[in-house]
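J.: generate coordinates for the sequence data below:
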Amino acid sequence: MQSPFRRFSGTPNYLTNDSLEAAVNCALALERPLLVKGEPGTGKTLLAQAIAESLQLSLIHWPVKSTTRAQDGLYVYDTVQRLYDARFGDGDVKDIRHYIKLGPLGRSFAGSERVVLLIDEVDKADIEFPNDLLHEIDRMRFHITETGDEVVASERPVVIITSNNEKELPDAFLRRTVFHFIDFPDVELMKRIVRVHHPKLENELIDQAVVAFYELREMPRLRKRPSTSELIDWISVLKQSGVGKERFVKELPFLGVLLKKEQDVETYRAAKKGGGWRA
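T.: Here you go, the predicted model:
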């Protein structure tokens, strides 16, 4: 049964723009997975949470690892637990169904209500995983070999797939998804995002912190530029420690919140020493 179409327009805690909303609503209308790319900290994972909140649906999170297979997302047969119970006399080992554990994809099919399924960092898995994954999503049903049962989805899940561009994804996979690249926020949007997380912070402090943050991101030779989440954390530390704008006009206190690589810290210190930082 097809669910009534409901549009996504962001949430009070997740700010969007027209292009992102259009991509999400296109995926909802076509009932296709939405593939979201962007540098870390641009809100790819949080987007799925916002969609679930906006559509009033439950969220199932499937973090992908290098060893993940599409079959793992459907179900696993816990033979180790069954052997343990057989040895120590716990549980009904005769009923195999007790040892069938549905995976994230299986749970998104088995429920009676529609859910949002977040498949996080799909590019970490083997090259065959993306195509195998969409094959299972297209079928909307699967057999449990050990019991002979068939799980048939009554509602197609809203599927959000994130990628950090660690490897190329197959063309066949890309053709079957709706794609959106989340650009890093510009200065004005970043200020709005900060105000969502720090609503009581004075505007002048936000302005100074955001300007310093972008000047740091624009430094050459940084291996890992600080992300939105690191800016939010940094401002929290500034606020809790009582550091005013006077101190970070010429320096960046609590630099370890923003820069996470030793080489980047040295790059900043060298630039500061040479007069290249806010000269």
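J.: please count neighbours and contacts with C-alpha atoms only from this point.
T.: Noted.
J.: all helices for the stretch 51-200 of the chain, in order.
T.: Taking DSSP state H, counting those that start in this stretch, the helices of the stretch 51-200 of the chain run over residues 70-74, 79-88, 104-110, 129-139, 171-175, 187-197.
J.: another one to check against the first:
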Amino acid sequence: MQFTGQITGRFTGTDRYVAPPDLSMAVNAAVTLERPLLVKGEPGTGKTELARQVAQALDLPIIEWNVKSTTKAQQGLYEYDAVSRLRDSQLGDARVHDVGNYLRKGKLWQAFEADAKVVLLIDEVDKADIEFPNDLLQELDRMEFHVYETGQTIRAKHRPVVIITSNNEKELPDAFLRRCFFHFIRFPDAETLRAIVDVHYPGLKPRLLDEALNQFLELREVPGLKKKPSTSELLDWLKLLLAEDLSPEDLRREPSQMLPRLHGALLKNEQDVALFEKLAFMARRQR
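T.: Purely as a prediction, here's the structure:
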């Protein structure tokens, strides 16, 4: 099947999203190959936001399908509301003669029938049942699906740019992986973190940023953490530091005080807080 509306621009990030060269390369390769881009990485590394920024950079509308544990692949195509049709037939409503009145279009249907190319985000695909990705193989491959209730075949007018995110909570089927261009977003290094912070908080005092980044990166390296703080949590923490007008000196801790200031923005479960309290207790005993 031939598609019109080929993309001529290239993604290199936006003024609100710092994209490392390997990530930009992955996006552009997926667009060129016309394959779904499967993006994995720990939560908070900007996978969902990537799709939105790709849409902005390429000047395309975006359709978002947020997958939940109860989501079925069929919902992305359409849902047939048989209950409403039965109720309307009992009431003598003339709408019952057209079954199309009872079809709710899913996100894939919306993307396929769009009058121009769109970005289709399938967010957190690994939340659903293990069969969910396999159930979408043909539709994503052929860019079409059949509507049994009406006998229609819905074909994509323009092949969408498909971006699929996964938090790596479960393995995805090999057949699904073969059809995707894969990229793992590694956690940013210190230089990239600085660039990301500068996008969100330009003009942040260098000494405060140095101290905050040092503490943040040290915290991530503590052995035994159940959930390492992510980029989004760093940005939340910095926002609080600015709101409290804290100085670099305010952030500095004694060895017996392991928890950073306003640590609730960084540590998100009681096990990790307890770990730091234990480390602080051990440090006090060794003094």
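J.: need the TM-score between these chains.
T.: TM-score for the superposed chains, counting by TM-score structural alignment, normalised by the length of the first structure: 0.92, backed by 277 aligned residues with a CA RMSD of 2.0 Å.
J.: on that earlier part again, looking at the helices of the stretch 51-200 of the first structure, which is buried most?
T.: helix 104-110 (a mean of 23; mean count of other CA atoms under 10 Å).
J.: nearest to residue 116 of the first structure among the helices of the stretch 51-200 of the first structure would be which one?
T.: Within the helices of the stretch 51-200 of the first structure, the stretch nearest residue 116 of the first structure is helix 104-110; the backing value is 7.9 Å (CA to CA).
J.: could you tell me where the closest one falls in the second structure?
T.: Aligned by TM-score structural alignment, helix 104-110 of the first structure falls on residues 107-113 of the second structure.
J.: show me the contact partners of the matching stretch.
T.: 63-65, 75-78, 118, 120, 143-144, 154-160 (CA atoms under 8 Å, 6 or more residues apart in numbering).
J.: redo the helices of the stretch 51-200 of the first structure as JSON lines? Include distance to residue 207 of the first structure.
T.: Output for the helices of the stretch 51-200 of the first structure, formatted as JSON lines (distance: least, CA to CA, whole Å):
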{"stretch": "helix 70-74", "distance to residue 207 of the first structure": "45"}
{"stretch": "helix 79-88", "distance to residue 207 of the first structure": "56"}
{"stretch": "helix 104-110", "distance to residue 207 of the first structure": "42"}
{"stretch": "helix 129-139", "distance to residue 207 of the first structure": "42"}
{"stretch": "helix 171-175", "distance to residue 207 of the first structure": "39"}
{"stretch": "helix 187-197", "distance to residue 207 of the first structure": "7"}
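J.: minimum distance to residue 237 of the first structure: which of the ones you listed has it?
T.: Going by CA to CA, the one of the helices of the stretch 51-200 of the first structure nearest residue 237 of the first structure is helix 187-197, 13.0 Å.
J.: now the helix or strand following that closest one: how far from the chain's centre is it?
T.: Next along the chain after helix 187-197 of the first structure, taking DSSP states H and E as the criterion, comes helix 203-217. How far helix 203-217 of the first structure lies from its chain's middle: 25 Å, per CA atoms, centre = their mean, to the nearest Å.
J.: pull the contacting residues for the residue nearest the centre of the first structure.
T.: Centroid-nearest residue in the first structure: residue 45, 1.8 Å away (criterion: CA atoms, centre = their mean). If a contact means CA under 8 Å, 6+ apart, then residue 45 of the first structure has 118, 120, 162 as its contacts.
J.: give the equivalent position in the second structure for it.
T.: So, by TM-score structural alignment, residue 45 of the first structure is matched to residue 48.
J.: sort out which residues of whatever helix or strand its match lives in are buried, please.
T.: Using DSSP H and E, residue 48 of the second structure falls within helix 47-57. Across helix 47-57 of the second structure, burial judged by 16 or more other CA atoms under 10 Å covers 47-48, 50-57.
J.: how about these in JSON lines, adding distance to residue 225 of the second structure?
T.: Formatted as JSON lines, these follow (distance: CA to CA, whole Å):
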{"residue": "47", "distance to residue 225 of the second structure": "22"}
{"residue": "48", "distance to residue 225 of the second structure": "24"}
{"residue": "50", "distance to residue 225 of the second structure": "27"}
{"residue": "51", "distance to residue 225 of the second structure": "29"}
{"residue": "52", "distance to residue 225 of the second structure": "31"}
{"residue": "53", "distance to residue 225 of the second structure": "31"}
{"residue": "54", "distance to residue 225 of the second structure": "33"}
{"residue": "55", "distance to residue 225 of the second structure": "35"}
{"residue": "56", "distance to residue 225 of the second structure": "36"}
{"residue": "57", "distance to residue 225 of the second structure": "36"}
